[in-house]
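In: need a structure here:
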Amino acid sequence: METALENLSKEDLIKVISSRDELIKSLSQDTSKKDEEIDYLKSQLAMYKRMQFGQKRERFEGDPNQTMLPFEADPAEVVQQQEEIKEKIEYTRKRPNHKGRAKLPAHLPVKEVEIHPEGDLSQMICIGKEITEELECEPAKFYIKRYIRYKYAAKDKSAVAIAELPERVIDKGIPGSGLLAMILTAKYMDHLPLYRQKQIFARENIQIPSSTIEGWTRQALEKLEPLYEKLVFDTKVQGYLQVDETPIKVLDSDKKGAAHQGYFWVYHSPLDKTVLFDYNPSRGGIAAVPMLGNFKGYLQTDGYAVYDKYAKKKEVTHLACWAHARREFEKALDNDKERAEKALLMIQKLYAIERKSKQENLSAEQTKELRLTESLPVINELGKWIFEEIKSTLPKSQIGKAMAYAYARWDALSAYLYDGRLLIDNNLVENAIRPVALGRKNWLFAGSHEAAQRSAMIYSFFAICKKHEVNPFQWLKYALENIMSINHKNLKDLYPQNFKNKPTCSL
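Out: Alright, predicted model coming up:
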């Protein structure tokens, strides 16, 4: 080999050395690339292990050596158990260490039950009484509401008078406003599917076909459409909206035997505490055009790329969500604990400042001043740290992804400092979506795209009820009774936040 090299000219020798250097460089690059891939795969494996083996729920595996359960207990054990039950009953009657009774609601009706001593009381006089109260209830009470309209005629039979029948939710239908309100509240607020409600009716010996209950639900929701359209208009002109979306399965699908994946687009106005659900078959950016096409003001979203089109508009100030940025760093705890914890600690300081503002009940101006004084230095420190650290971080690692997520949205993450009324994260709109997730586990899907939109409508109003602490059943009953007769100029009076709620019990 050495002899062969010695016989080479100077130019050829340079070429050989250059080729060797390129080969070494290529091998080094391949090794570096493989190291990056290995680190990335390790971080993914760590995250999946955390997801798989984290304390999400209890797991149980049966013992294969376990014997069959006995069908009958030993007679001696039965006697012993009966004695223990007797002692337990006597113990619970004495109510040891009882700390006092909860105060009963004053607005509830009282049903009195008088109890006199047994035996002859003719030779005795009453010297007082002791009163004991308990909270009791009856199952849903069904009754028939019968309208009896009397006819009057003039003595000369020239005219006949009869009172007009009050407006009814379903013309010529049998359900009253209270029954319809109960059905809708049970389904969309308490997540009780219609077939279970049918079973409740059957227990009271009221047989109603499923198709009839479904028809009642549809017709009742259709009555609320004018109110919903007014809510859509009012939401469009809000100057600060939080937006998010959540999936819903719809049976109306182009594929036979498959359900269509539709989406609820949810718009929350933090200043007015109103929520609007809007259904669309798509998750594409075009779905938000009706609501955000002409939007002007502050728009707060997560990192979904669809919102970028609206966020870049000149009239829009985009706010990102610190909760989403924090979640990315939480995922990186198993990948790079030291740096992930450093970032989480600084984000924790930002939330501590927000809690301080709420606890001290600061005004919007005072909150802005507090943020500029205390939050801004933390944000600047975190931003400089990410800028320096991201240069030496593998982009595909989880810590790299967390840094990249925050770095790409830094201006939007800092924008909540502009006004004390703006929020640090998008959590309130996510909270408004939670009832939908519970509903999906119970009624599973919507029967059609139209049914999904009607569901969006009632979800909107019930979410507003929750935010303003309004009894949803009482509001809905009132709205159904009045929406057909109210002047269209006063339609906003039927909004849940404008409903004068009756007292509710609180124990």
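
In: okay, CA-based contacts and neighbour counts for the rest of this
Out: Fine.

In: in the chain, which residue is closest to the centre?
Out: Centroid check for the chain by CA atoms, centre = their mean gives residue 434 as the closest residue, at 1.7 Å.

In: ok, residues contacting the strand or helix carrying that residue?
Out: Residue 434 belongs to helix 427-443 when assigned by DSSP states H and E. Helix 427-443 has contacts (CA atoms under 8 Å, 6 or more residues apart in numbering) with 188-189, 191-193, 242-244, 246, 248, 266-268, 270, 275, 323, 459, 463.

In: Now, those residues that are in helices?
Out: In this view, the contacts of helix 427-443 that belong to helices under DSSP state H are 188, 323, 459, 463.

In: What segments of the chain are strands?
Out: Ranges of strands in the chain, per DSSP state E, are 151-153, 160-162, 240-250, 260-269, 274-280, 297-300, 316-319.

In: out of these, which comes closest to residue 75?
Out: Residue 75 sits nearest to strand 240-250 of all the strands of the chain, at 55.2 Å, using CA to CA.

In: helices or strands next to the closest one in the packing?
Out: strand 260-269, strand 297-300, helix 427-443 (3 or more CA pairs under 8 Å, 6 or more residues apart in numbering; DSSP states H and E).

In: export the ones you listed to CSV and tack on distance to residue 124?
Out: Putting the helices and strands packed on strand 240-250 into CSV (distance: least, CA to CA, whole Å) gives the following:
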stretch, distance to residue 124
strand 260-269, 69
strand 297-300, 77
helix 427-443, 61
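
In: another one to check against the first:
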Amino acid sequence: MNLDAEIAPFKLNEHAEQWLAARCAHWQNETDKIQAELRLAQLKIQALTLELAHHKRLRFGHKSEALTSEQRSLFEETWETDLGEIQAQVTEHLLPSSRTPRQSAGRQALPEHLPRIEHRHEPESCDCAQCGQALVKISEDVSEQLDVEPARFFVHRHIRPQYACRACETMSAAPVPAAIIDGGLASPGLLTWITASKYLDHLPLYRLEAIAERQGVHLARSSLAQWIGQTGAALQPLAERLAELLRERAVLHADETPVAQLDPGKGKTKRAYLWAYRSNDLDTGPPIAVFDYQLSRSGSHAQTFLQGWQGDLVVDDFKGYKALFSKGIAEVGCMAHARRKFFDLYAANQSPLAQQALEMIGELYEIEKRARASPGECEALRRKETIPKLQTYHQWLLETRVTVADNSALARAIDYSLRRWQALSRFAHSANLPIDNNAIENIIRPIAVGRKNWLFIGSERAGRRAAAIQSLFATAKLNGLDPAAWLKDTLEKLPAWPHRRIDELLPLPPPL
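Out: Next up is the predicted model:
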């Protein structure tokens, strides 16, 4: 058999061979290019994955007390933003075939009370694109997106027809609706927006002025300031009544936080203080929080605010409260402050003794968690488990103290607890005393965050006004009320409301 004759029909001519060789070279180049891009994408994904893991460790692995609450809040926002960007970049570098559709099953449902605007997306034709037959609806795929509408300004027109009697020539008209600001331009809704933006969202007035200007509404900063002052004056009686109701409680929390006040005579700021007082969550009755603005940290301010009050006061070791405890007020210590001394020591050098103290304090908090879950058994649980644990912990503190050097960090941490032991352990002998002062620190936290925006308070009067409004807003939030909605309703009612029924306007749930 002649082999050349057999394969002759399958041989390509010279031009075809050249074309085929060129195409093979082209596809080889394309393949090499795709492989290079794939390797680059894989390296990029690997780098982003490592960075993502690092950010997740920062976001979810940090110790609860490694940063202050304000720092942690700001850093968490940055971490969340970085995580979102990195995840988007990883998705961008994945090949289409390897991308997995995002699952929305685990996404938090949008609130039911929000209004829904439906957008129906029907196919262009009701006939099948393949065979031409009529389509039949079998189900619906529904997805939701959250939207927001910026502050929308509108005008209320109050029209009061004037009527006259032809017989006696008497004029009649409906009375002018009562308002917080008589004859003023601002409605209760606008006053609410300004007040909530300033004291809840901590936006300076010049930013509110700019927001309104973008919508073609000129609100002079001087007018905004004047409205805030008039609103604060109208709300002052409510804040004072709230303080009266707070002093009727048997157990209170107290703390203070510094704020800067403008000192025009010297062209700089001086330090003032917001003193915070709060009811105890283990007591009956709705929670109440009250702020008291003062120009110093003198303990006389706490004595003035609590004048005539008797009960248990939960505080830290600040000496300004000490004079109160010789006037019939019992001191309750804060175990969280005592724990923080050991936590700082453990975070600094991994001290095994500090770790041991943290573990014993942790056992006390574990008992408290169970006690909170069963309020009726709180006193019995504390008597059965908490008191023995405290006795063991106290003995450990005494024995450990003699083994450590004076003036060392561990000695100072132990001395803090031993010096305040009576106050720290008082909670265990009652069902209505808290283990720590964290409740008041949670109330102060928004003030600390707000300081970064408004920087300073303009005057003592402005500070007292801020304290009154913050007291009402904080109490509303503690009772599950929307502060802005409560304020709008209150400003609408307040002008014509009888003073003897002022309790009905307070941001508290109605009595059962």
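
In: Fetch the TM-score of the aligned pair.
Out: The TM-score (TM-score structural alignment, normalised by the length of structure 1) is 0.75; 415 aligned residues with a CA RMSD of 3.0 Å.

In: Now, of the ones in helices among the contacts of helix 427-443 of structure 1, which are buried?
Out: Buried members of these, counted by 16 or more other CA atoms under 10 Å: 188, 459, 463.

In: Please pull up the equivalent of the residue nearest to the centre of structure 1 in structure 2.
Out: In structure 2, residue 434 of structure 1 lines up with residue 445, judged by TM-score structural alignment.

In: Over to residue 167 of structure 1?
Out: Residue correspondence to structure 2 (TM-score structural alignment): residue 167 of structure 1 is matched to residue 178.

In: Can you report how many residues lie near that match?
Out: 14 (other CA atoms under 10 Å).

In: how far away is the counterpart of residue 479 of structure 2 in structure 1 from residue 461 of structure 1?
Out: Matched across to structure 1, residue 479 of structure 2 falls on residue 468, judged by TM-score structural alignment. Distance of residue 468 of structure 1 to residue 461 of structure 1, given as CA to CA, to the nearest Å: 11 Å.

In: Give me the more crowded residue out of these two.
Out: The neighbour comparison of residue 468 of structure 1 against residue 461 (other CA under 10 Å) goes to residue 461, with 25 against 17.

In: what's the mean distance for the helix holding residue 434 of structure 1 versus structure 2?
Out: Its matched residues in structure 2 lie on average 0.4 Å from helix 427-443 of structure 1 after superposition (mean CA distance after the TM-score superposition for structure 1).

In: how about that helix: buried residues?
Out: By neighbour count on 16+ other CA under 10 Å, the buried set for helix 427-443 of structure 1 is 427-430, 432-433, 435-436, 439.

In: Also stretch 27-42 of structure 2?
Out: Neighbour-count burial for stretch 27-42 of structure 2 flags 41-42 (criterion: 16+ other CA under 10 Å).

In: Output the residue interval of structure 1 matched by it.
Out: So stretch 27-42 of structure 2 sits over no part of structure 1, by TM-score structural alignment.

In: Give me the distance from that stretch to the chain's centre.
Out: 48 Å (CA atoms, centre = their mean, to the nearest Å).

In: which residues are contacting it?
Out: 93-94.

In: now with 7 Å?
Out: By CA atoms under 7 Å, 6 or more residues apart in numbering, the surrounding residues in contact with stretch 27-42 of structure 2 are residue 93.

In: likewise stretch 321-341 of structure 1?
Out: In contact with stretch 321-341 of structure 1 (CA under 7 Å, 6+ apart) are residues 43, 46-47, 301-302, 344, 398-399, 402, 405-406, 413, 424-426.

In: By neighbour count, which of those residues wins?
Out: residue 398 (28 neighbours).

In: which one in structure 2 is aligned with it?
Out: With TM-score structural alignment as the criterion, residue 398 of structure 1 matches residue 409.

In: Same check on residue 217 of structure 1?
Out: Aligned by TM-score structural alignment, residue 217 of structure 1 pairs with residue 228 of structure 2.

In: What of residue 493 of structure 1?
Out: Applying TM-score structural alignment, one finds that residue 493 of structure 1 aligns to residue 504 in structure 2.

In: ok, now which ones touch the match of residue 167 of structure 1?
Out: 495-496.

In: could you measure it against residue 162 of structure 2, distance?
Out: Going from residue 178 of structure 2 to residue 162 of structure 2 by CA to CA gives 18 Å.

In: got it, and residue 246 of structure 2?
Out: As judged by CA to CA, residue 246 of structure 2 and residue 162 of structure 2 stand 48 Å apart.

In: now residue 488 of structure 2
Out: Distance of residue 488 of structure 2 to residue 162 of structure 2, given as CA to CA: 30 Å.

In: The two: which has the busier surroundings?
Out: A direct count of neighbours by other CA under 10 Å for residue 488 of structure 2 and residue 162 places residue 488 higher, at 19 against 9.

In: To which residue of structure 1 is that one aligned?
Out: Residue 488 of structure 2 maps onto residue 477 in structure 1, by TM-score structural alignment.

In: and that match, what is it in contact with?
Out: Counted by CA under 7 Å, 6+ apart, residue 477 of structure 1 has contacts 177-178, 181.

In: Grab the nearest non-local neighbour of the residue mapped onto residue 202 of structure 1 from structure 2.
Out: Matched to structure 2 by TM-score structural alignment, residue 202 of structure 1 sits across from residue 213. Excluding the flanking residues, the one nearest residue 213 of structure 2 by CA to CA, 6 or more residues apart in numbering is residue 219, at 7.4 Å.

In: So what's the residue count around the one you found?
Out: Neighbour count of residue 219 of structure 2, defined by other CA under 10 Å: 16.

In: isn't it right up against residue 210?
Out: No. With contact defined as CA atoms under 7 Å, residue 219 of structure 2 does not reach residue 210; the gap is 8.6 Å.

In: Tell me how many other residues crowd residue 415 of structure 1.
Out: 18.

In: What does it correspond to in structure 2?
Out: Aligned partner of residue 415 of structure 1 by TM-score structural alignment: residue 426.
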